[in-house]
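Asker: Provide a 3D model corresponding to the input given below.
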Amino acid sequence: MSLPGVIPAASWPRLSSLALWFLMNRVCWICLNNLRRRKEMERPMRHNEEEHPQGSCQQDQKKLNRIRCWLLDMDGTITLGEQLLPGAELFFQALNQADYVFLTNNSSRRAMDYVQRMNRLGIPITRRQMLTSTDALILYLRQLSAGSELRLFPVGTPEFEAELAEAGFQLIHQRDQAIDFVVIGFDTSLTYEKLDIACDYLRRETRWLAANPDLVCPMPDDRVLPDCGSIIAFLTACTGRRPERVIGKPDTAMIDMILADRGLDRDVVAMVGDRIYTDLAVAQRAGITGVAVLSGESDWSDIKNSGIIPEYVFPSIRELADRLRQAD
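Answerer: Below is the predicted model of the structure:
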């Protein structure tokens, strides 16, 4: 499906490497410039309690106490790079037997890599407590396949490809092949050749899916990496098409998987995260409790202006831990 007013992709000449280079750099510049301006807006008010009073919005302590399963974003919420954010350990100590599951849109690593990472950082979790956007993408592809073997052109890391292959999908890396889907992940091994071939397939109306909409991945020292959403923006700019579904947050696929697996009601589940357009949006869409922490991408003014108002807002995971310990 093409966007309204866009010249049909089939009539476009194939993009040269120079054109691919220019478009990718332009997309990354726009994404990084937007994030830089957002960070500049955040700094003056990040620690201003009048701007984001602790636990603001609907301060219903009883509702917070009823939560039996905490769904946790990782980057910017619990971790930053390879470190725990301050107060993360206190949060897990305060859970009082409640279950918790990490939900990450980051498809660049295997799920077990994240399990091992959290264990190294002192947070004990099992594979069942880690759900990635790749997991949700695989489940969705299986639903679409109806038992047949799907042929995929992947744009992702070797780890992303390995999980797709282990799930039984056939991976195609050459152009001009019969494939069912182009699938896009957060690709830290991205090459122009991958983008060029993906553009060729998409211009032929090949169906495509993406793992997540995040434009950037936060890193220490105020750095970011171009994420899956930036690759989506690039391919859309090249082809005039958008993926038919982006599986990660704010899509509710991962929430639905957890509710079904654990037999939970929505009113005892909470999503904790730092991003308005993924973490808080998925909580609103899924009908579960939304808890924002201002330790990552969003600040209080962003939340107030977004139209997505969570039940709780805390400066960081430390203050959420303090609130939970008050209930003991």
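
Asker: C-alpha from now on. contacts and neighbour counts both.
Answerer: Noted.

Asker: contacting residues for residue 213?
Answerer: Taking CA atoms under 8 Å, 6 or more residues apart in numbering as the contact definition, residue 213 lies against 228, 229, 232, 246, 248, 249, 278.

Asker: rerun that using 10 Å as the cut-off
Answerer: 105, 185-186, 227-233, 246-251, 277-278 (CA atoms under 10 Å, 6 or more residues apart in numbering).

Asker: which residue is the nearest non-sequential neighbour of the residue most central in space within the chain?
Answerer: The centroid of the chain falls nearest to residue 105 when counting by CA atoms, centre = their mean (2.8 Å). Setting aside the residues directly before and after it, residue 105 is nearest to residue 133 in space (CA to CA, 6 or more residues apart in numbering), at 4.9 Å.

Asker: now the second one, please; I'll put the structures next to each other:
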Amino acid sequence: MKNYQAYLIDLDGTLYKGDEHIDGASQFISYLNQHKIPHLYVTNNSTKDPEEVATKLNKMGLVARADEVVTSALATAEYIAEESPGASVYMLGGSGLKHALTDKGLVVKEDEFVDYVVIGLDEAVTYEKLSTATLGVRNGAKFISTNQDVSIPKERGFLPGNGAITSVVTVSTGVQPIFIGKPEPIIMRKALEILGLERSEVAMVGDLYDTDIMSGINVNIDTIHVQTGVTTKEELELKPVPPTYTFKDLNDVIKELQS
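Answerer: Model (predicted):
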């Protein structure tokens, strides 16, 4: 396997599942840190601030900094702020999304009379929240979703993801949102911009083909699939464009890098 100058790394299903550490994750990050290889954690999870993500990783023995975290919330806020500075937003989601939006000078409101409706993963979603989002889109607000993941890996199993919540508003209004997170190029371009390297020097590491691997394919960088999350090795064989590499876990990636 090629030794890359930098890596973009998924979190859920690649480094951990919920609060469970995945074997090989801390060893891989330690290898990158010891060899001073730049890396960014690129996650579709919009519920947490980068500081919270870094804290979780550190508690699991994965030495990480907040400035190494690129969330779909950050990419969403930047996208809206560049397109319409100071715009008003109705959002579903956690504190990570709200902080990202307000930090970019956007105005978060609690009614349907807004410029944008943004859907992020909301573990306290209610019918009233979905109703307000639906009315906002029907009133002409631009419809944005942080990501299209229909399920997320947790300790209990695969639970409804942001894409599942987004689909309620989509079905009700007939309006398709603009998706920001993986596999869309928007979040990946942001991460590549931060690294400042040629695309041939960067690889995307992840478990889920439809988001992680396709996100790399969509911006023409190599991809490293690990069989620790959603997509199995057998399922990869049915995909029209395979990942550049696939490994059982990150321990095997380290062995390959050291060989």
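
Asker: returning to what we had before: list the contacts of the residue nearest to the centre of the first structure.
Answerer: 73-75, 131-136, 185-186, 211-214, 217, 227-228, 247-250, 254, 278-279.

Asker: picking that back up, the residue nearest to residue 105 of the first structure -> the second structure?
Answerer: With TM-score structural alignment as the matching criterion, the partner of residue 133 of the first structure in the second structure is residue 72.

Asker: same question, residue 142 of the first structure
Answerer: Pairing criterion TM-score structural alignment: the partner of residue 142 of the first structure within the second structure is identified as residue 81.

Asker: so how many other residues sit close to that match?
Answerer: Neighbourhood size, residue 81 of the second structure [other CA atoms under 10 Å]: 18.

Asker: helix, strand or coil for it?
Answerer: helix (DSSP: H, G, I helix; E, B strand; the rest coil).

Asker: before we move on, the earlier item: so which of the contacts of residue 105 of the first structure belong to strands?
Answerer: Counted as lying in strands by DSSP state E, out of the contacts of residue 105 of the first structure, are 131, 132, 217.

Asker: next one: the last one from residue 204 of the first structure, what distance?
Answerer: Between residue 217 of the first structure and residue 204 of the first structure the distance, using CA to CA, to the nearest Å, works out to 30 Å.

Asker: which one of these two has more residues nearby?
Answerer: In this comparison of residue 217 of the first structure against residue 204, neighbours counted by other CA under 10 Å, the higher total goes to residue 217 at 20 against 11.

Asker: give the contact list for the equivalent of that one over in the second structure.
Answerer: Under the alignment (TM-score structural alignment), residue 217 of the first structure pairs with residue 152 of the second structure. By CA under 10 Å, 6+ apart, the contact set of residue 152 of the second structure is 12-13, 17-18, 44-45, 158-163, 229-230.

Asker: now those residues as JSON lines including distance to residue 115 of the second structure?
Answerer: As requested, the contacts of residue 152 of the second structure are arranged in JSON lines below (distance: CA to CA, whole Å):
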{"residue": "12", "distance to residue 115 of the second structure": "31"}
{"residue": "13", "distance to residue 115 of the second structure": "34"}
{"residue": "17", "distance to residue 115 of the second structure": "35"}
{"residue": "18", "distance to residue 115 of the second structure": "34"}
{"residue": "44", "distance to residue 115 of the second structure": "23"}
{"residue": "45", "distance to residue 115 of the second structure": "23"}
{"residue": "158", "distance to residue 115 of the second structure": "33"}
{"residue": "159", "distance to residue 115 of the second structure": "30"}
{"residue": "160", "distance to residue 115 of the second structure": "27"}
{"residue": "161", "distance to residue 115 of the second structure": "25"}
{"residue": "162", "distance to residue 115 of the second structure": "21"}
{"residue": "163", "distance to residue 115 of the second structure": "21"}
{"residue": "229", "distance to residue 115 of the second structure": "37"}
{"residue": "230", "distance to residue 115 of the second structure": "35"}
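
Asker: grab the longest helix from the first structure for me.
Answerer: Assignment by DSSP state H gives helix 17-42 as the longest helix of the first structure.

Asker: what's the helix or strand just after it packed up against?
Answerer: Counting by DSSP states H and E, the next helix or strand C-terminal to helix 17-42 of the first structure is helix 61-65. In this structure, helix 61-65 of the first structure packs against strand 289-293, helix 317-326, with contacts taken as 3 or more CA pairs under 10 Å, 6 or more residues apart in numbering; DSSP states H and E.
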